[in-house]
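S.K.: Sequence and predicted structure below; questions after.
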Amino acid sequence: MTQETHHDGERWQRRAQQVARGIRQRVLAHTVNNNGGYLSQACSAAEILAALYTKIMNLAPVDKPLVPPPFAGVPGPDNPNSFTGAIFHGPKASQRDRFILSPAQYALVVYAALIEVGRMDEQGLDHFNQDGSTVEMIGAEHSPGMEVMTGSLGQGLSQAAGIAMARKLRGETGRVWVFVSDGELQSGQNWEALQAMAHHRLDNMGIYVDVNKQQCDGPVCSVMNMEPLHERLASFGARVFVVDGHDLDALAAPAELEPDGRPLVVLADTDPCRGLPILQTRIPKLHYVRFVSGEERERYRQVLADFSAEA
C-alpha cells in the first residue's frame, strides 16, 4: 500500500464515520421533534448506508442537494410528469450503479443518508409524511432514494433481480445494490429470487443485509428462526460474507472482489442500539420508537443535546 493510498483510505474512513454519525443524529432529532421514528434502524444501518454511499456505489453526481418535489401521480403511459426517487442518485447511465431499498420503513434513515452525502436538501425533511409530499414515512417509488415500490416487505429483492438481469442482457456494466432487512428473509419470495439470481448468474448484484435481529413482533429468532442464515444463502447459490456491520472496511471489502458468477450477499451483523445506548431500555420493543410520556421524550431530548455537543 502506498502512502497516498493509505491517506485516501483514512479520508474515506473519516468521511464515512461522519456520515454514519450524522444519520443517527438526524433520525434521533426527527424522532424527538415528531414524538416518534424508526430510530433503531438508524442505529443498526448507519455504517452500512455510509459505506454504500461514500465508497461502494458508483452513482452519478448531482449538481446540488435536491429539494424533494411534490407527488406528481403514479407512473404510467398517461402521466409524463411522474418520476422516481432515483433522481437523487443522479442521471442513469449504463456504467452507473442502481440502489434498491427493500424494507421501506428504513426510508427516514435513507433520507438522512442522502442529506449527509449532499444529495438531498436538509429542508426536505420538513415535508416528511405531509399530504402531497414524496417524503413518506414508508417510502414508495417516488420517495427520495427509492425507485420501486417494494410493497409490504420481501419484494425488493425480486425487483432488483429483474433490473440486474435486464442490465446484463443490455450489456450494462453498472451494478445493482440492494439493502435488505434480516426479518424480510422470512418471506418465501426472497428465496425464489435467490434461486433465479444464481441460475442466471447475476453477479452484478450486491445485497447488504442489516442483521440487527429485530423486527416488528420482537426478536427475529422468536418470530421465525432462520439460522444458520449464512449456510442457507450459500446453498441457494449466493456468495456470502459475514461481517461486522459497524466496521467500514469490513463492509466495503466484499464489494471490491471480482465477480465470480454468484450474487453477492453481505450479512452485516449489527446492533440496533449502536451509538444510542438509551434504546437498550426498550428491548425487545425496538421496531418503532413512540414516547409514552413527556418525561421519556425529555430524556431522549437530553441525549440529542449531548450528541450534538460532541459533534
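M.R.: Okay, I see it.
S.K.: Please make it C-alpha for all contacts and neighbour counts, starting now.
M.R.: OK.
S.K.: Distance check, the most centrally placed residue in the chain against Ala234.
M.R.: Per Cα atoms, centre = their mean, the C-alpha nearest to the average position across the chain is that of Phe179, at 4.8 Å. For Phe179, the distance to Ala234 under the criterion Cα to Cα, to the nearest Å works out to 18 Å.
S.K.: before we move on, what about Gln280?
M.R.: Counting by Cα to Cα, the gap from Gln280 to Ala234 is 33 Å.
S.K.: Equivalent analysis for Gly174, please.
M.R.: On the measure of Cα to Cα, Gly174 and Ala234 end up 24 Å apart.
S.K.: Please identify which of the two sits among more neighbours.
M.R.: Gly174 (21 against 17; other Cα atoms under 10 Å).
S.K.: isn't there a helix covering that one?
M.R.: No - using DSSP: H, G, I helix; E, B strand; the rest coil, the secondary structure at Gly174 is coil, not a helix.
S.K.: Next up, the contacts around it.
M.R.: Contacts for Gly174 (Cα atoms under 8 Å, 6 or more residues apart in numbering) come out as 58, 93-98, 167, 204.
S.K.: Return the subset of the residues you listed lying in strands.
M.R.: Judged by DSSP state E, the subset of the contacts of Gly174 located in strands is Arg98.
S.K.: can you give me the helices for the stretch 101-250 of the chain?
M.R.: Counting by DSSP state H, counting those that start in this stretch, the stretch 101-250 of the chain forms helices over residues 107-116, 156-170, 188-199, 220-223, 229-235, 248-252, given from the N-terminal end onward.
S.K.: alright, now check it against this:
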Amino acid sequence: MNAEIEWTEQVKKVAANIRLRGFRYVMQNNGGYLSQICSSAEMLAYLYCRGMNLGPSTAPMIPEPFKGVPGEGRPYVSGADYNGPKGPTLDRFIFSPAHYALPLYVALIEVGRMAPEGLAEFNQDGSTVELISAEHSPGAEVTSGSLAQALSVAGGIALARRMKGDTGNVWVMMSDGEFQEGQTWEAVQALANYKLDNIKVIVDVNEQQCDGPMESVMAIGSLEDKLNAFGAYAVDVDGHDIEAFDRLAQTDTKGKPLFILARTNPTKGVEIMETKRPTLHYLRFSSADEKASFQKAYDAMAQEV
C-alpha cells in the first residue's frame, strides 16, 4: 500500500470511529451533540492524522480534575498539552466552536492522545472534560464559549510566530454560526491586512445552529464570496472530502489566510437524525420508542465499523 492510500485510509477509519464512539456516548447518556459529531468527523480526523504537524501529547492520558483558576499553588493548566509541545517548526491548534467539545475529546481518544476512560469525566462536576470546552479542557488552548473569540487569538499567535521566524502554522477550527458575529469579520480583516498565510482555518459549514437552520435565524450569504472580498483565500469544498482538505492545505495562498469552507451533512452516517429536522443542534429523545430506533441505528453502525 503506498503512502497516499495509507493516510487516506487511516483518516477514513478514524472518522468512522469518531462517529461510532460519539454515537455510543450519546446513546448511553440519553442525548447529546450528535449532529456536530456527524458533521465534523472527517475534519477532526484529517487535522489530527494528516493536516497538523504536532508533537506527541505531553498531558496525562486521563485528564486531571479542575484545580481552580491559576494562582499561588495552582499552576496554569492548558488543554493544548494534548496537542503536544510548542516549537518553532510545529503547528498550533486553536479550537473555536466550544460546543463541539465532545467530538474533540472523541477525536483525541481515537488518535491515542487521551484514554477512553477520560470520557467518563465528560460534563462531570469538577472535571476539565467540560461540556463546553475551556482553556484547560483536553485539546483546547483558549476559552471560546463566546463564539468568534478564538479566531482573533489565533491571529495574534500567527502574527507573533511570523515575527519570531517560526515556520509552523496555526490551524483553527470554526463553525459557520461564528460568521454571524462581528468579531469574526474584524479578525479576518486583520489576518488579511498582515498577510498571515501561516494561518489555516477549517470551517464546519453545516448550516445549523441552536435555534434551527441558520437561514431561518440570520442568513450569512456566500461565505466564500465574503471572505475573498475581505482578502482571504477561501474555497467551498465537500466537508467529507479529505483529499480536498489536503489539496487546499498544501496550496500557496500568496500572503492570504486560508479558509477551507467544509460544507457538511449534520446527519452524515446517522441518517435517522433526519427525523429530527429542523432542530438538529442537540439530540433529545422524545420517547422510549424514538430512543429504541436510534439504538437500532447505532447497533447497525457498530456492526459496519
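M.R.: Yes, it's here. Computed from a predicted structure; not experimentally measured.
S.K.: Touching, Ala262 of structure 2 and Val237? I think so.
M.R.: Yes - between Ala262 of structure 2 and Val237 a contact is recorded at 5.3 Å, counting by Cα atoms under 8 Å.
S.K.: quick one, which of the two is more surrounded?
M.R.: Counting neighbours by other Cα under 10 Å for Ala262 of structure 2 and for Val237 shows that Ala262 has the greater number, 27 against 17.
S.K.: From the contacts of Gly174 of structure 1, list the buried ones, please.
M.R.: Neighbour-count burial (16 or more other Cα atoms under 10 Å) is assigned, among these, to 58, 96-98, 167, 204.
S.K.: any chance of those in a markdown table, plus distance to His287 of structure 1?
M.R.: A markdown table is the format used below for the buried ones among the contacts of Gly174 of structure 1 (distance: Cα to Cα, whole Å):
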| residue | distance to His287 of structure 1 |
| --- | --- |
| Asn58 | 31 |
| Arg96 | 33 |
| Asp97 | 30 |
| Arg98 | 27 |
| Arg167 | 35 |
| Asn204 | 31 |
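S.K.: quick one: which of the residues you listed is nearest to Glu295 of structure 1?
M.R.: The closest of those to Glu295 of structure 1 turns out to be Arg98 (Cα to Cα; 43.0 Å).
S.K.: The closest one matches what in structure 2?
M.R.: Residue mapping for Arg98 of structure 1 onto structure 2 gives Arg92, with TM-score structural alignment as the criterion.
S.K.: Quick check: closest non-adjacent residue to Gly76 of structure 1.
M.R.: Distance criterion Cα to Cα, 6 or more residues apart in numbering; nearest residue to Gly76 of structure 1, sequence neighbours excluded, is Ser82 at 7.7 Å.
S.K.: residue contacts, the match of Arg98 of structure 1?
M.R.: Applying Cα under 8 Å, 6+ apart, one finds that Arg92 of structure 2 lies in contact with 52, 54, 83, 86, 168-171.
S.K.: want to try JSON lines for those, with distance to Tyr25 of structure 2 as columns?
M.R.: Compiled in JSON lines, the contacts of Arg92 of structure 2 are given as follows (distance: Cα to Cα, whole Å):
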{"residue": "Met52", "distance to Tyr25 of structure 2": "26"}
{"residue": "Leu54", "distance to Tyr25 of structure 2": "27"}
{"residue": "Asn83", "distance to Tyr25 of structure 2": "23"}
{"residue": "Lys86", "distance to Tyr25 of structure 2": "31"}
{"residue": "Gly168", "distance to Tyr25 of structure 2": "34"}
{"residue": "Asn169", "distance to Tyr25 of structure 2": "33"}
{"residue": "Val170", "distance to Tyr25 of structure 2": "30"}
{"residue": "Trp171", "distance to Tyr25 of structure 2": "27"}
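S.K.: Compute the number of surrounding residues for the aligned partner of Val153 of structure 2 in structure 1.
M.R.: Val153 of structure 2 maps onto Gln159 of structure 1 when the alignment is built from TM-score structural alignment. Other residues within reach of Gln159 of structure 1 by the criterion other Cα under 10 Å amount to 17.
S.K.: what sits against Gln159 of structure 1?
M.R.: For Gln159 of structure 1, the contact set (Cα under 8 Å, 6+ apart) comprises 148, 150.
S.K.: how much space between it and Pro70 of structure 1?
M.R.: The separation that Gln159 of structure 1 has from Pro70 of structure 1, given Cα to Cα, amounts to 25 Å.
S.K.: Also His30 of structure 1?
M.R.: According to Cα to Cα, His30 of structure 1 and Pro70 of structure 1 sit 20 Å apart.
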